[in-house]
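Novice: with the sequence up front, the predicted model follows.
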Amino acid sequence: MSRSTVNRVLLGVVAVLLLAAGLLVLAGGLDLYRRLGADLPDGWPLAAPDRPVLSTASRTRWVDEPWWWPAVIAGLALLVAGAAWWLFVQLRRSGPATIALPTPGTTGLRLRLRTRALEEALETGTVVLPEVERVAVRLLRGSGRPRLRATVRLTPGGEPAELVEHFETGPRNDARSSLGLAELPADLRMRVLAAKPAAAARRGGRRGRSRVR
């Protein structure tokens, strides 16, 4: 699962929880339950405008227990640490946000391409290759030069050697030429799905990895 997918799922869950909480507060504040004659279960929060979210009994139920405050502090610490980690992951990127494009025959003109646009172009050019089922491409920072990392899943019976040749002469060569680079190192990771036998299916297919210089 990609980082963007995880972000969408987390944001969707948080949005649903906040929406539900907001509707509870709104219904209680407007005294909708009484007006609609709703029969609420015992302990339902915000049943009336003058009722707090948590009753006094609920707020003080465990305060005298020795484990209560350490548990509260530990829970809040984990929440803050998780939020800080998530923020760090969002801000950290292993590759450049943009990359310069050559402008032969012109002076004073600078062109820069979004890295994600280049990655999408490479994915589009790779997924149409023979026996390719799925592909993900990242542009990483190398030692003073960009480097590709491509993860490819082949259809059952796919040949990794043929994929390496097609990737080298196709998407990778096109990207290198477009960027005006003499070399564009690539780390190509492949997974070949098993043809069908139950034993092979349980093993999850063959895996391969190739570095292209």
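Specialist: Right, received. Where do you want to start?
Novice: okay, CA-based contacts and neighbour counts for the rest of this
Specialist: Noted.
Novice: for Met190, what are its contacts?
Specialist: Contacts for Met190 (Cα atoms under 8 Å, 6 or more residues apart in numbering) come out as 151-154, 160, 207-210.
Novice: what number of residues lie near Pro185?
Specialist: By other Cα atoms under 10 Å, 17 other residues sit near Pro185.
Novice: ugh, wrong one, Leu179
Specialist: 19.
Novice: buried ones from the contacts of Met190, can you make that a ChimeraX selection?
Specialist: Only the buried entries of the contacts of Met190 go into this ChimeraX selection, using 16 or more other Cα atoms under 10 Å:
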select :151,152,153,154,160
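Novice: would you reformat the contacts of Met190 as JSON lines and include secondary structure and distance to Pro52?
Specialist: Formatted as JSON lines, those follow (DSSP: H, G, I helix; E, B strand; the rest coil; distance: Cα to Cα, whole Å):
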{"residue": "Thr151", "secondary structure": "strand", "distance to Pro52": "53"}
{"residue": "Val152", "secondary structure": "strand", "distance to Pro52": "55"}
{"residue": "Arg153", "secondary structure": "strand", "distance to Pro52": "55"}
{"residue": "Leu154", "secondary structure": "strand", "distance to Pro52": "58"}
{"residue": "Pro160", "secondary structure": "helix", "distance to Pro52": "64"}
{"residue": "Arg207", "secondary structure": "strand", "distance to Pro52": "58"}
{"residue": "Gly208", "secondary structure": "strand", "distance to Pro52": "60"}
{"residue": "Arg209", "secondary structure": "strand", "distance to Pro52": "60"}
{"residue": "Ser210", "secondary structure": "strand", "distance to Pro52": "62"}
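Novice: could I get the contacts of Met190 as TSV with distance to Leu184?
Specialist: As requested, these are exported to TSV (distance: Cα to Cα, whole Å):
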residue	distance to Leu184
Thr151	16
Val152	18
Arg153	22
Leu154	23
Pro160	20
Arg207	23
Gly208	20
Arg209	17
Ser210	14
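Novice: which parts of the chain are helices?
Specialist: Remark: helices assigned in the chain by DSSP state H are 3-29, 32-36, 56-59, 68-91, 115-127, 160-167, 173-179, 198-203.
Novice: how many residues are close by Pro96?
Specialist: Using other Cα under 10 Å: Pro96 sits among 13 other residues.
Novice: so what's it up against?
Specialist: Residues in contact with Pro96 (Cα under 8 Å, 6+ apart) are 115, 139-141.
Novice: highest neighbour count among those?
Specialist: That'd be Leu139 among the contacts of Pro96, by other Cα under 10 Å, with 22 neighbours.
Novice: below is structure B, check it against A:
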Amino acid sequence: MLRVVNRVFLGLVGLVLLVLGGSVLAVGLGAPAPSWWIHHDRHDVLLSEAERTRWRDDGWWWPVVIAVLAVLLLLALWWLVSVLRRRRLAEVLVDTGDGEGALVRGRALENVLTEEAGRIDGVDRSHAHLTGRRSAPEAHVRLALEPQVDPGAALNDFTTGALTHARTSAGLASLPAEVRLRGVRHHAERVS
């Protein structure tokens, strides 16, 4: 969901900047100003003396400006953190049974889960990645199934096989998983 919001937001910001920048460039190069443009000539300044000092004496103006800029700054920082945040789990805390714990690389557990899911009958391709916290990981798995495979049987084989093995080998009480099933399309080939 965040990926879609991010792309739509960046697309809209890019479109607005492209339209404004293109119109400023066109007016600056001598093209006639569009009807919606705030100035009428290429020699007009962006903010005149009267526009810059119009609200200076009002007591509400500067607190509102500062509040709006602070909100915009917080929104920009939130967006930056959400974009830069790691999507994958770097390590998983494994219970060793002696009161201590061991750390296993998240990619290693993902690779094992992917390979074991790929060995299930009727699974053409598989991909797994882990999210969540290192003490409570969550698996996100995509399985590409052959056309003749029953999706329920493939899902049952995955949950009783690969997912259960990953959960027990890591010593986790539970390993919630989101599994997305997709059918593989084979293209017809010419037979001689």
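Specialist: Nice, thanks for sending it over. What you are looking at is a predicted structure, and each value in this text was computed from that prediction instead of being measured.
Novice: what TM-score comes out when they're superposed?
Specialist: In this superposition the chains share a TM-score of 0.55, using TM-score structural alignment, normalised by the length of structure 2; 150 aligned residues with a Cα RMSD of 4.6 Å.
Novice: conserved subset of the contacts of Pro96 of structure 1 in structure 2?
Specialist: Among those, the ones still in contact in structure 2 (both residues aligned by TM-score structural alignment, their matches' Cα atoms under 8 Å) are 139-141.
Novice: element containing Ala102 of structure 2?
Specialist: Following DSSP states H and E, one finds Ala102 of structure 2 within strand 101-105.
Novice: now do the SS call for Ser126 of structure 2.
Specialist: For Ser126 of structure 2, the assignment made with DSSP: H, G, I helix; E, B strand; the rest coil gives strand.
Novice: now do the contacts for it.
Specialist: The contact partners of Ser126 of structure 2, by Cα under 8 Å, 6+ apart, come to 114-115, 117-118, 141-144.
Novice: what residue in structure 2 is paired with Ala77 of structure 1?
Specialist: In structure 2, the residue matched to Ala77 of structure 1 (TM-score structural alignment) is Ala70.
Novice: try Arg92 of structure 1
Specialist: Checking TM-score structural alignment: Arg92 of structure 1 goes with Arg85.
Novice: count of residues packed around the match of Ala77 of structure 1?
Specialist: 12.
Novice: same thing with Gly171 of structure 2?
Specialist: Other residues lying near Gly171 of structure 2 total 16 when counted by other Cα under 10 Å.
Novice: doesn't Val94 make contact with it?
Specialist: Yes. In this structure, Gly171 of structure 2 is within contact of Val94 by Cα atoms under 8 Å, at 5.8 Å.
Novice: what residues in structure 2 pair up with stretch 201-208 of structure 1?
Specialist: Going by TM-score structural alignment: stretch 201-208 of structure 1 matches no residues.
Novice: distance check, the match of Arg92 of structure 1 against Leu25 of structure 2.
Specialist: Distance, Arg85 of structure 2 to Leu25 of structure 2, by Cα to Cα, to the nearest Å: 36 Å.
Novice: got it, and Arg105 of structure 2?
Specialist: On the measure of Cα to Cα, Arg105 of structure 2 and Leu25 of structure 2 end up 52 Å apart.
Novice: same check, this time on His39 of structure 2
Specialist: According to Cα to Cα, His39 of structure 2 and Leu25 of structure 2 sit 13 Å apart.
Novice: got the end-to-end distance for stretch 44-55 of structure 1?
Specialist: Stretch 44-55 of structure 1 has an end-to-end distance of 10 Å (Cα to Cα).
Novice: list the buried residues in that stretch.
Specialist: Using 16+ other Cα under 10 Å as the test for burial, stretch 44-55 of structure 1 gives 45-48, 53.
Novice: then stretch 185-203 of structure 1?
Specialist: 185-194.
Novice: now do it: distance to the chain's middle.
Specialist: From the chain centre to the centre of stretch 185-203 of structure 1 is a distance of 23 Å (Cα atoms, centre = their mean, to the nearest Å).
Novice: before we move on, the earlier item: what's the most distant pair in the buried residues of stretch 44-55 of structure 1?
Specialist: For the buried residues of stretch 44-55 of structure 1, the farthest-apart pair by Cα to Cα is Ala48 and Val53; their separation is 9.8 Å.
Novice: circling back: can you tell which of the helices of structure 1 is closest to Ala100 of structure 1?
Specialist: Relative to Ala100 of structure 1, the nearest member of the helices of structure 1 by Cα to Cα is helix 173-179, separated by 7.3 Å.
Novice: thinking again about what came up before, let's have the contacts of Pro96 of structure 1 in JSON lines, adding distance to Asp31 of structure 1.
Specialist: Putting the contacts of Pro96 of structure 1 into JSON lines (distance: Cα to Cα, whole Å) gives the following:
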{"residue": "Thr115", "distance to Asp31 of structure 1": "53"}
{"residue": "Leu139", "distance to Asp31 of structure 1": "56"}
{"residue": "Leu140", "distance to Asp31 of structure 1": "56"}
{"residue": "Arg141", "distance to Asp31 of structure 1": "58"}
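Novice: what's the counterpart of Val45 of structure 2 in structure 1?
Specialist: By TM-score structural alignment, Val45 of structure 2 lines up with Pro52.
Novice: residues contacting its match?
Specialist: 45-46.
Novice: quick check: it vs Ile99 of structure 1, distance?
Specialist: For Pro52 of structure 1, the distance to Ile99 of structure 1 - Cα to Cα - is 55 Å.
Novice: same thing with Ala199 of structure 1?
Specialist: 45 Å.
Novice: same thing with Leu46 of structure 1?
Specialist: Leu46 of structure 1 sits 54 Å away from Ile99 of structure 1 when distances are taken as Cα to Cα.
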